[in-house]
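1. The following comprises the amino acid sequence and a computationally predicted model.
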Amino acid sequence: MNKAERISLHQLEQNFEEIEPALTNRQAIEEANRCLYCYDAPCIKACPTDIDIPSFIKKIASGNLKGSAKTIMTANPVGASCSRVCPTEELCEGACVLNHSTSPILIGNLQRYATDWAISNEAILFKAGKKTGKKVAIIGGGPAGLSAARELAILGHSVTIFEAKEKAGGMDTYGIVSFRLPQSISYWEIQQVKNLDVEIRTNTAVGTDIAPKAILDNYDAVVLAIGMSEVPKLGIDGEELDGVYDAISFVEATKTGTLTKDLIGKKVAVIGAGNTAIDAATCSVRLGAEDVKIIYRRSIDEMTAYDFEYEFAIHDNVDFQWLTAPVRIISDGQGRVSAIECIKMILSEPGDDGRRNPLPLQGSEFTLEIDAVIRAIGQSRYISLLEEFGVEQRGGVVKLIPDSYKTTCDKVYACGDVTFGKGQGEAMVVSAAQQGKLTAYEVHKSLAGEVTATA
């Protein structure tokens, strides 16, 4: 009996259970009581959604867990997810004054403690506002779309989310590995939005199932929160072979109950070194892969993955091949991957954007025996859909009016990943949530002006 035959799918499922243990009641109280409750707290300034961190921690210390959860979720409509996936070391915890003496407050863990209480106790935290008679369409049900919808509903507007997938939640539901973020957490946040009479039309792809013009004609405002699309091709020979995956679909498969034993004992190469590449690599380990390599054409200094993600991959024995680029994927003669040919790279002098471009080192080609290849080189954009809405964009990145979330198209706004391009900030779940909130306030201000003008 080989290794694949000995390992059951149930065992693989266990590999995807949440790895970070929750704080016990005692641990949470002790940690909350360590907080200095700073006036003008630097942790608040470091939080993209401006959560009143000392306030929610003090509520934990006093036993007011519902109040704590409401403080968190008021500022961040996806605060339960963010408690698990935010790079807290670089944000709130990184700004904690206790870094200079002992150790920072475990803000992310305390945030999870409070929101987990709200989830397990089915707490109702918000209610819809008095109806204004205005209708808003939101295209995309990810963190940015859900945040915008939540705020607009509280402000009294009738909101409809159009979501192409079977479930809303975007990356929180489908794109972040289960051992970091279980789907149940995302589902609870979605339900919090539904409870405000927000209609979520799933399995409805705008541009296919409903025309953008129909939405523009029937809603007072439209928010584009469409995120990004699939992983692009590498542009090398052999990508059509069996055993080549794109990282987004690969991670999604592990979250939707379609785990397989195909990678048990196999060798996997992941192309790219962002957070999604790390997710694909660590998923491969949990699917039983024997040898997992990340192949990246630049150096560790240019890697876009968070430091804690990199350390996590190292802990999982993922091997990093720096300054290495794939040249072609080699077949076993029966339509499956058997190897990948690579070439070593050198970095040029920095260009106008400050980045050093990788250049191939001639004569340095080598081959690695590989059973599967996972593309994780970023995501493409929904350019044609943006064109149908008539908004100005560049390479799928929406152009916004300065100091605004309004596009160049009348009554159309945009937020989240669709607005992120080079030099426009970092695309994080927490950033998308904040943009969704701010977009909602801008839409509300515009619609409230219309109500006043016609009264």
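-> Perfect, thanks for sending it.

2. C-alpha from now on. contacts and neighbour counts both.
-> Fine.

3. max-length helix in this protein?
-> Longest helix in the chain, counting residues (DSSP state H): helix 429-454.

4. Tell me which other helices or strands that helix touches.
-> Here helix 429-454 touches helix 79-85, helix 143-154, strand 412-414, going by 3 or more CA pairs under 8 Å, 6 or more residues apart in numbering; DSSP states H and E.

5. Could you rerun that using 6 Å?
-> helix 143-154 (3 or more CA pairs under 6 Å, 6 or more residues apart in numbering; DSSP states H and E).

6. Not counting the helix it packs on itself, show me its contacts.
-> Taking contacts as CA atoms under 6 Å, 6 or more residues apart in numbering, the residues outside helix 143-154 that touch it are 77, 128, 129, 193, 225, 416, 432, 433, 436, 437, 440.

7. after that helix comes which helix or strand?
-> Beyond helix 143-154 in the direction of the C-terminus, DSSP states H and E gives the next helix or strand as strand 158-162.

8. Could you check how far residue 163 is from residue 142?
-> Using CA to CA, to the nearest Å, one obtains 9 Å as the distance from residue 163 to residue 142.

9. These two: who's more crowded?
-> The residue with more neighbours, out of residue 163 and residue 142 and counting by other CA atoms under 10 Å, is residue 142; that gives 31 against 25.

10. Look up the closest residue to that one, ignoring the ones flanking it.
-> In space, not counting the residues next to it along the chain, residue 142 is nearest to residue 170; the distance is 3.8 Å by CA to CA, 6 or more residues apart in numbering.

11. Next one: that neighbour from residue 285, what distance?
-> From residue 170 to residue 285 the distance is 24 Å (CA to CA).

12. Ok, residue 232 next?
-> With CA to CA as the criterion, residue 232 and residue 285 are 23 Å apart.

13. Which one's more surrounded, the two?
-> Each of residue 232 and residue 285 has its neighbours counted (other CA under 10 Å); residue 285 has more, 24 against 14.

14. Name the secondary structure element that contains the more buried one.
-> Under the assignment given by DSSP H and E, the secondary-structure element containing residue 285 is helix 275-286.

15. Packing partners of the very next helix or strand once past that helix?
-> From helix 275-286 onward toward the C-terminus, using DSSP H and E, the following helix or strand is strand 291-295. On a contact count with 3+ CA pairs under 6 Å, 6+ apart, strand 291-295 meets strand 267-271, strand 319-321.

16. alright, now check it against this:
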Amino acid sequence: MSQATLSPGIVPGRLTPDELAVNFADVAPPLDRHEAHVEADRCYFCHDAPCITACPTGIDIPLFIRQIATDTPDAAGMTIFHANILGGMCARVCPTENLCEGSCVRNDAEGQPVRIGALQRYATDGLIADGAHPFRRAEPTGKRIAVVGAGPAGLSCAHRLAAKGHDVTIFDARAKPGGLNEYGIASYKTVDGFAQAEVAWLMGIGGITMETGRALGRDLTLDTLRAEYDAVFLGIGLGAVNALRTEGESFQNVRDAVDFISELRQADDRGALPVGRDVVVIGGGMTAVDAAVQAKLLGAENVTMVYRRSRDQMGASEHEQDHATSKGVRIIHGAAPIAVLGKGKVEAVQFAYTEIREGQLHLSENGFQLPADQVFKAIGQRLEAPLADLDLAKSGKIAVTGPGRTSLDGVWAGGDCAMGGDDLTVTAVAEGRDAAEDIDARLTGRPVEIPG
């Protein structure tokens, strides 16, 4: 964004380099060996562990924790990676409080679950730091698979297919692989270039070719991919952002939150990024929280998130909401934007309080204004690529059956672009993995091997 489009209050360098370094440090520093052993000793090693059921990838959590407790962290890492090849990233970004840790029986015993996410990071980071990839490819099958999208679903699918001996080409529209792991997650969750380090480690399996800057609908067609490859997997995510559909939405300094997060993630110098004095974020999901918190960490004086429904209906977990408020973000529930105010550049946002009548959300006659020199939209995303030949679900996503089978023979889909799931990294990994197993079974007749 050029300086010409910025309001006087939107400036770079609100904080010193030292302040920015502190603000964007690792939000959850890794455990050391002693801390990991102490935490592992808290696990009951349940025989019928509810934490496994709560994990979308079905990791054998009691087993890997026991392996840490017996001082074999590399074995723990392998237990994790067999089920979830992106276990390192998931250890950082999973809403564990809603998944594995939320199901931990320690919650009933003492109100404090085992820190499964931290233990998972301890085990996976050790193996990745070793450098050598721990998996070996099976004998070559001669089959070629195209994977479109180098996000969590595509990477998971590609790795499993490569491990089974297939040759895989990944196409991605962006300059770097990783998808949302690289471009869409708060910087303080994945420090020190971890997303790219994880991709490089994953590619160590061999048999995978990465082609970046190749977009479906621009550089690639589904018909061509189907003709040239034995199977196609689509993990293209959701590239388009939903509109507010309000007056003034096109004003300067009204931006998509995903673009702001991406710009921040790719910045060499955070001090050069302009941020407003009064920032308003519209939405209630993880993207909204990440945008709001990072605006505050860049030095915005007032940051307010506004969500149209109640706190317990927000897409962001309670833990993430609490994190936002701990950083000084104000969260307003039960209000929706009806107009962006200003003279070409945003100066304020008009909101109406919402109410539920007969199960439907309605705008009330009462409302309020928030001053704003910068507004971020985070109200959901939708498919961007032209997919005229594929059946879509009512949600607008690609309709799938079973392990990602689409309406086109030989084409599978998974991750955010496909029907179902929770739009989580860990869910995308599971869907990519399961689609790979189904593709392999279709091409070779081998049995499916899925944990859990």
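-> Perfect, thanks for sending it. Keep in mind it's a predicted model, so treat the numbers as computed, not measured.

17. returning to that earlier point: tell me which of the helices and strands packed on strand 291-295 of the first structure is the most buried.
-> Each of those was assessed for mean neighbour count using mean count of other CA atoms under 10 Å. The highest is strand 267-271, with a mean of 27.

18. among the contacts of helix 143-154 of the first structure, which ones are buried?
-> Burial by neighbour count, judged by 16 or more other CA atoms under 10 Å, picks out 77, 128, 193, 225, 416, 432, 433, 436, 437, 440 from the contacts of helix 143-154 of the first structure.

19. Residue 341 of the second structure: how many residues sit nearby?
-> Each residue near residue 341 of the second structure was counted by other CA under 10 Å, and the total is 20.

20. Before we go further, it is sitting in a strand, right?
-> Yes - Residue 341 of the second structure sits within a strand when classified using DSSP: H, G, I helix; E, B strand; the rest coil.

21. Not counting its neighbours along the chain, what's nearest it?
-> Closest residue to residue 341 of the second structure apart from its sequence neighbours, by CA to CA, 6+ apart: residue 348 at 5.1 Å.

22. can you tell me which residue in the first structure aligns to that neighbour?
-> Matched by TM-score structural alignment, residue 348 of the second structure corresponds to residue 339 in the first structure.

23. So that match is in contact with residue 330, correct?
-> Yes - under the criterion of CA atoms under 6 Å, residue 339 of the first structure is in contact with residue 330, at a separation of 5.0 Å.

24. quick one, what contacts the match of residue 348 of the second structure?
-> Counting by CA under 6 Å, 6+ apart, residue 339 of the first structure makes contact with 330, 368, 369, 370.

25. which ones among these are found in strands?
-> Secondary-structure check on the contacts of residue 339 of the first structure using DSSP state E: residues within strands are 330, 368, 369.

26. Make JSON lines from the helices and strands packed on strand 291-295 of the first structure and add distance to residue 240 of the first structure to it.
-> What follows is these, written out as JSON lines (distance: least, CA to CA, whole Å):
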{"stretch": "strand 267-271", "distance to residue 240 of the first structure": "16"}
{"stretch": "strand 319-321", "distance to residue 240 of the first structure": "23"}
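
27. between those, which one is nearest to residue 401 of the first structure?
-> Using CA to CA as the criterion, the shortest distance between residue 401 of the first structure and these is 35.7 Å, found for strand 267-271.

28. what two of the contacts of helix 143-154 of the first structure are the furthest from one another?
-> Pairwise across the contacts of helix 143-154 of the first structure, and taking CA to CA, the largest span is found between 129 and 416, at 24.5 Å.

29. re earlier: do you know how far the residue nearest to residue 142 of the first structure is from residue 145 of the first structure?
-> Relative to residue 145 of the first structure, residue 170 of the first structure is positioned 9 Å away (criterion: CA to CA).

30. Looking at the two, which is more packed in?
-> Each of residue 170 of the first structure and residue 145 has its neighbours counted (other CA under 10 Å); residue 145 has more, 34 against 24.

31. got the end-to-end distance for stretch 134-154 of the second structure?
-> Using CA to CA, the distance between the terminal residues of stretch 134-154 of the second structure is 20 Å.

32. what do you get for stretch 176-190 of the second structure?
-> Between the opening and closing residues of stretch 176-190 of the second structure lies a distance of 15 Å (CA to CA).

33. so where is that stretch in the first structure?
-> So stretch 176-190 of the second structure sits over residues 167-181 in the first structure, by TM-score structural alignment.

34. what's the distance between that stretch and the middle of its chain?
-> Centroid separation between stretch 167-181 of the first structure and its chain, computed with CA atoms, centre = their mean, to the nearest Å, is 7 Å.

35. Map residue 286 of the second structure onto the first structure.
-> Using TM-score structural alignment, residue 286 of the second structure sits opposite residue 275 in the first structure.

36. Quick check: its match touching residue 305?
-> Yes - Residue 275 of the first structure is in contact with residue 305 according to CA under 6 Å; the separation is 4.5 Å.

37. Which of the two has more residues huddled nearby?
-> In this comparison of residue 275 of the first structure against residue 305, neighbours counted by other CA under 10 Å, the higher total goes to residue 275 at 20 against 17.

38. I figured residue 73 of the first structure hits residue 79, correct?
-> Yes - the pair residue 73 of the first structure / residue 79 is scored as a contact, 5.4 Å apart, by CA under 6 Å.
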